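S.K.: Have a look at this prediction, sequence included:
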Amino acid sequence: MSSIEEEKKQHIVTNVHPILSGDVMSARVENVRSQLEWEPSPEKSGWENFVDSFKRVNVEEIDPNLTIAEKIAIKTARAPLKRRLKNRHLQMIAIGGAIGTGLFVGSGSSLRHSGPAGVLIGYFISATFILCVICGLGELAVEFPVTGGYATYTTRFIDESYGFASNWLLFVGGVSTLPLEMVSASITVNYWGTPKKYRDAFVALFYVVIMGINLFGVKGYGEAEFLFSAIKVTCVIGFIILGIILVCGGGPKGKYIGGTMWKSPNGAFVGNSGAERFKTVITVFVSAAFAYGGVEMTGMAAAETENPRKSIPRAAKQVFWRIAIFYIVALTLIGLLVSHKDPRLIGTSSADAAASPFVIALVSHGIKGLPSLVNVVICIAVLSVGNAGIFGTSRTMVAMVEMGHLPQWTHLNYIDKRGRPLVALGVMAVFGAIAFIAASPKEGLVFTWLLALTGLSTLICWFGISLAHIRFRAALKAQGRGTDELCFASPTGVYGSYYSCTVIAIIVGLTFWTSLWPYKTAPNVSDFFESYLSAPIFLIIYIGHKIYRKNWKIFIPASELDIDTGRRETDIEQLKIDIAQEKAEIATKSFITRFYYWLC
């Protein structure tokens, strides 16, 4: 038996990475981390330090004798990204990514197509499986805070072909998000009667702001997102308070509203028969996925977090509850204040602020001044989502190069001494230039197809996260390991991930039905691909990769999965002691305190 084979055999027994022992691997990763703590040299001029900061951080070569999976695990574990994000940044990054045009504007389309009850059903069911997705992602992100986050987990724990297809879908959707959001912002300013010829000027302004923020590195991104999200959350809370007052009859018109919008002639649902109502409710799920999209950013940011073991579990649970409350309460009030038959909900596009149910609710009930303020917040929301899109997609590109899903000659994994993926940011800047189509007559067509590229991709991404969590738990069991060695075990467990996978699969299947046979519209190719384009793209890439690699396995066998490389905590025995001590301390608390720790 060769020395390499002997070392791989030893890996099964000792549960450390083959070739490198746990101590050696930790030392080499720490060597990379020490390079990250780059500071300007007092012996150099300011210009020299500025130029020096853009130089690439070099890391050691990977042992060529390792397998592809082993190389990927090491590369993504030691990528030289800065660890500057704190818990408050993580909280706001996830909230900021999820509270955007999907809530402020897109919810109006959902209300028009399904009625107030249909909106609540779709968003509530979506919230239940998103809880399971985020908890499973939190468990993986705490154990493996690696480059690319969930973009890496699908390749590592499911199958290379699945990861390849999923990552390319994330890449296509990500590079579409930036121009999509900037075009949205340019449409939003139409609320104040801005001439269309000035749209490119607004695109240029938003373009410079978003790219400038990301050039300040992860710390600049975190601070900007913290500010953006604080503004959005304040707006939603303010609307909830005002909405309750209006529903109770405390508005300028002094009329009690209550549940009148749910009664005839408006009604709680759209459609006359049960089948028609069911079909309209199904259409809400894709809109809800687009609106909730961004909550998974906690997993993407794990590699750049100071203490993922402490920050990510709280962020994963608290962010879910905050967003669910914001959405469910706000949309309940929207359904009470705005009729789903209101013609203003149609708007000129899915980014038209005049079609925002938040703006319509305030205008309809005699509130002056605040509609313009909400419109400003919508512009900030658009910037925030575009900002999060650059952050997530640039890190995805780095991971894709490390995993071999993008060619090395692209240098998209270039990370400078300040931890910025410069080449990836440059690619995002190039694709962002598509947004200058805003002043063109073809703007609406471009916007529609950019939106189509991001449609189902969020649901497919969430399915991959939950499936990766299921496979990770299967690997623990197959290799004689237990959840007692985990820093954070998902409160919803592996059954929660099974639930989310099942519900998402059902939604994707039913969406195929509603896309092929839309409500009140004859079947047509255009409508089908506008809502279902992401699914065939995923299948084509997945099957194509299977054929190219001649890899016919659906899953990597659980016994062969590497569940050690890339872990932030390398001393498993000490970790078990620490976790047991923490649990013992929590057990001494009151029931309310213990329940809060479990919930939040």
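M.R.: On my side now, so go ahead. Everything numeric in this text was worked out from a predicted model, so none of it was measured.
S.K.: contacts and neighbour counts: CA atoms only from here.
M.R.: Noted.
S.K.: what's next to stretch 437-456, contact-wise?
M.R.: With contact meaning C-alpha atoms under 8 Å, 6 or more residues apart in numbering, stretch 437-456 is reached by 172-174, 176-177, 180, 183, 186, 196-200, 203, 286, 289-290, 349, 508, 529-535.
S.K.: Quick one: mark the members of these that sit in helices.
M.R.: Counting by DSSP state H, the part of those found in helices is 172-174, 176-177, 180, 183, 186, 199-200, 203, 286, 289-290, 508, 529-532, 534-535.
S.K.: For PyMOL, what selects the buried ones among those residues?
M.R.: The buried residues among these can be selected in PyMOL (16 or more other C-alpha atoms under 10 Å) with this line:
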select buried, resi 172+173+174+176+177+180+183+186+199+200+203+286+289+290+508+529+530+531+532+534+535
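S.K.: I'd like to know how many residues surround E560.
M.R.: Other residues near E560 come to 12 when the count uses other C-alpha atoms under 10 Å.
S.K.: which residues touch it?
M.R.: E560 touches A475, counting by C-alpha under 8 Å, 6+ apart.
S.K.: Can you report how many residues neighbour V329?
M.R.: Residues near V329, counting by other C-alpha under 10 Å: 17.
S.K.: again with A77
M.R.: A77 has 23 nearby residues by other C-alpha under 10 Å.
S.K.: and what of L345?
M.R.: Residues lying near L345 (other C-alpha under 10 Å) number 28.
S.K.: My read is that it contacts G106, right?
M.R.: No. Using C-alpha atoms under 8 Å, L345 is not in contact with G106; the gap is 9.7 Å.
S.K.: Find residues that contact each of the two.
M.R.: S356.
S.K.: Comparison target below:
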Amino acid sequence: MDDKHSIDEFSVTHEYILPSSSKSMEGIGRSSSYKNDKTFIDVYSRRSSTEGPPVAKGTKPPRNIFQRAIDSFKPPEDGSFDTSNLKKTLKARHLIMIAIGGSIGTGLFIGSGQALATGGPLAVIIGWAIAGSQIIGTIHGLGEITVRFPVVGAFANYSTRFLDPSISFVVSTIYVIQWFFVLPLEIISSAMTVQYWNESIDPVVWVAIFYVTIVSINLFGVRGFGEAEFIFSTIKVITISGFILLCIILIAGGGPDHVYVGSRYWHNPGCLANGFPGVLSVMVVASYSLGGTEMTCLASGETDPKELPSAIKQVFWRILFFFLVSLTLVGFLVPYTNENLLGGSSVDNSPFVIAIKIHHIKVLPSIVNAVILISILSVGNSCIFASSRTLCSMAHQHLLPWWFGYIDRAGRPLVGIITNSLFGLLAFLVKSGSMSEVFDWLMAIAGLATCIVWLSINVSHIRFRLAMKAQGRSLNELEFVSAVGIWGSVYSAIINCLILVAQFYISLWPIGGWKNSEDRAKKFFQSYLCALIMVCIWIGHKIYYWRQTGKIWAFTPLAEIDLDEGRKNIDLDVLKQEIHERKMYLKSRPWYIRFYHYWC
């Protein structure tokens, strides 16, 4: 037996027999054969004498699957709580499907019914076009910053860097609270959707099933979230694509009744229901239906940043095809006077279901309802993902206690997941007589969160661009440049402000008027309670910040904003050469090829 083999054999036996001996561990560290086999060192340096006999060199010892699951919840082995412990396991296909189908949910399938009833088909097109155009500017601006600074939490982090810690704290807190209360609402909605098929089963049973399903998906880590969203989004995309084709056939008279619909309902009852107020009302609904679009960039800490640009560009096509085209066709098939559009928020009020029913197509309503159920579960899944990553980001910015940033060995922001899961238990109030009233006020707390978050993203991008200009930095340093530039963010900021004004107007002078003065006061405070809470949070954090730092205002001058910390390391010369070659290539291509590469 040669010397090397003797040393290896002795070292394994020695470590196995005396695992607690520091001398034996030092012996292993000094063995050159072990130094050349890192897998072997990592495996055997953690073995104990109770784990059974040693296994062959280069292989991992057998471990109980339950023990591995338990160990995955422990802190990282290096003892750090850095966000780098998040696993970068989201792939390009996950991001693209999240971008395309991520925000396709109840806002489109059910909320559009209320919008159609209050505004009419033309108002629906105008409202979603305006809201959609601003989200394109918002997501491109956010994408530009995210690709340069791929950090967990994305906009929660950028608000601190480019705006003010207190603003960041307010925006992040309201964003998290929003998802805290959306989760139980979505679980309840899922239980109610199932009653379309069977009303005999207690809804609490379905609440329990959906709650466990959503929490379990997120406990599988970001890969579990990504795979679930990939499947959910694929189903939604296929369904809407099929629905669009069906609508075209029905409008042309190819349905079971063989009745040509055409533009009949645009003439009678008409294309506008309540004039300008109707358009404002639709804009508010449309903006909330697009909520969650920022989720693509929120995952930047768990994916390769180079995959983000293509995913960000898909937002344009999602809004154009899945929102504008589908809702335009629905407006041709369902008159805004249809009584089923009003009076509730169940699947029976979905214009997609109504369009199929009034044209006497069997089976399909159940299929659409099943897709609505999947969409609701998708939103619930996103609730835990978004809130947990934002809490983690806030902890690492010292905006929250450090333990909110706890990331386990599996790369899960565990405390964030558990925190939102606890709020999900509110779904078991489904049988409470006052449940609806309670949740109306809970959601009022975060009622304006979506637009406020988008507005903070717009201003962050504007200051990012101005800081680059003030410091003499070139856009050629950026791997991804917003297709709509700084003016796209300016436009989006203006539109977001207009949506907030529209919300204020509608809350004071709603379409259809008020039942009484008490109802008027209640609805107004529900609409703008969020603004009051935001001001209180901002003042509270300002006082805390002043006591900690002695400063009131923390806006960093443009010339002093740090444009390097946390950015992705790239070779600028190589990047400039790649950009130049790409421009030369596209310059020689036809216009439609250039258009495709610009938006895809």
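M.R.: It's in. Treat the numbers as computed from the prediction; the structure is a model and nothing was measured.
S.K.: what TM-score comes out when they're superposed?
M.R.: The TM-score (TM-score structural alignment, normalised by the length of the first structure) is 0.85; 538 aligned residues with a C-alpha RMSD of 2.3 Å.
S.K.: quick one: what's aligned to T152 of the first structure in the second structure?
M.R.: Alignment note (TM-score structural alignment): T152 of the first structure maps to N157 of the second structure.
S.K.: secondary structure element for that match?
M.R.: Using DSSP states H and E, N157 of the second structure sits in helix 155-162.
S.K.: compared with the first structure, how much does that helix deviate?
M.R.: Superposed on the first structure, helix 155-162 of the second structure shows a mean distance to its aligned partners of 1.3 Å (mean C-alpha distance after the TM-score superposition for the first structure).
S.K.: Show me what that helix is packed up against.
M.R.: Under the contact criterion of 3 or more C-alpha pairs under 8 Å, 6 or more residues apart in numbering; DSSP states H and E, helix 155-162 of the second structure touches helix 165-194, helix 364-396, helix 449-470.
S.K.: any chance you could map the helices in the stretch 501-600 of the second structure?
M.R.: 517-549, 572-587, 591-599 (DSSP state H, counting those that start in this stretch).
S.K.: In terms of secondary structure, what does the shortest one contact?
M.R.: Looking back up the chat, that one is helix 591-599 of the second structure. Looks like helix 591-599 of the second structure contacts helix 308-317, helix 572-587 (3+ C-alpha pairs under 8 Å, 6+ apart).
S.K.: K4 of the second structure: which of those is closest?
M.R.: Distance to K4 of the second structure, taken as C-alpha to C-alpha, is lowest for helix 572-587 among those, at 46.7 Å.
S.K.: What residues does the most centrally placed residue in the first structure make contact with?
M.R.: Nearest to the geometric centre of the first structure sits G294, at 3.0 Å (C-alpha atoms, centre = their mean). The contact partners of G294 of the first structure, by C-alpha under 8 Å, 6+ apart, come to 94-98, 385, 388.
S.K.: Over in the second structure, tell me which residue corresponds to it.
M.R.: G294 of the first structure maps onto G292 in the second structure, by TM-score structural alignment.
S.K.: Could you measure from the residue nearest to the centre of the first structure over to I554 of the first structure?
M.R.: 28 Å (C-alpha to C-alpha, to the nearest Å).
S.K.: returning to what we had before: winner for burial among the helices and strands packed on helix 591-599 of the second structure?
M.R.: helix 308-317 (a mean of 22; mean count of other C-alpha atoms under 10 Å).
S.K.: mind checking how far it is from the chain centre?
M.R.: 14 Å (C-alpha atoms, centre = their mean, to the nearest Å).
S.K.: mean shift between that helix and the first structure?
M.R.: So helix 308-317 of the second structure averages 1.4 Å relative to the first structure (mean C-alpha distance after the TM-score superposition for the first structure).
S.K.: The first structure: matching residues for the helix or strand that that helix is followed by?
M.R.: The helix or strand immediately downstream of helix 308-317 of the second structure is helix 326-333, counting by DSSP H and E. Helix 326-333 of the second structure corresponds to residues 330-337 in the first structure, going by TM-score structural alignment.
S.K.: Show the contacting residues for the match of T152 of the first structure.
M.R.: 151, 168, 393-394, 397.
S.K.: Looking at those residues, which two lie furthest apart in space?
M.R.: V151 and S168 (14.9 Å).
S.K.: in stretch 217-229 of the second structure, what counts as buried?
M.R.: Buried residues in stretch 217-229 of the second structure (16+ other C-alpha under 10 Å): 217-219, 221-229.
S.K.: before we move on, back to that, let me have the helices and strands packed on helix 591-599 of the second structure in TSV, adding distance to N85 of the second structure as columns.
M.R.: Below are these laid out as TSV (distance: least, C-alpha to C-alpha, whole Å):
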stretch	distance to N85 of the second structure
helix 308-317	20
helix 572-587	28
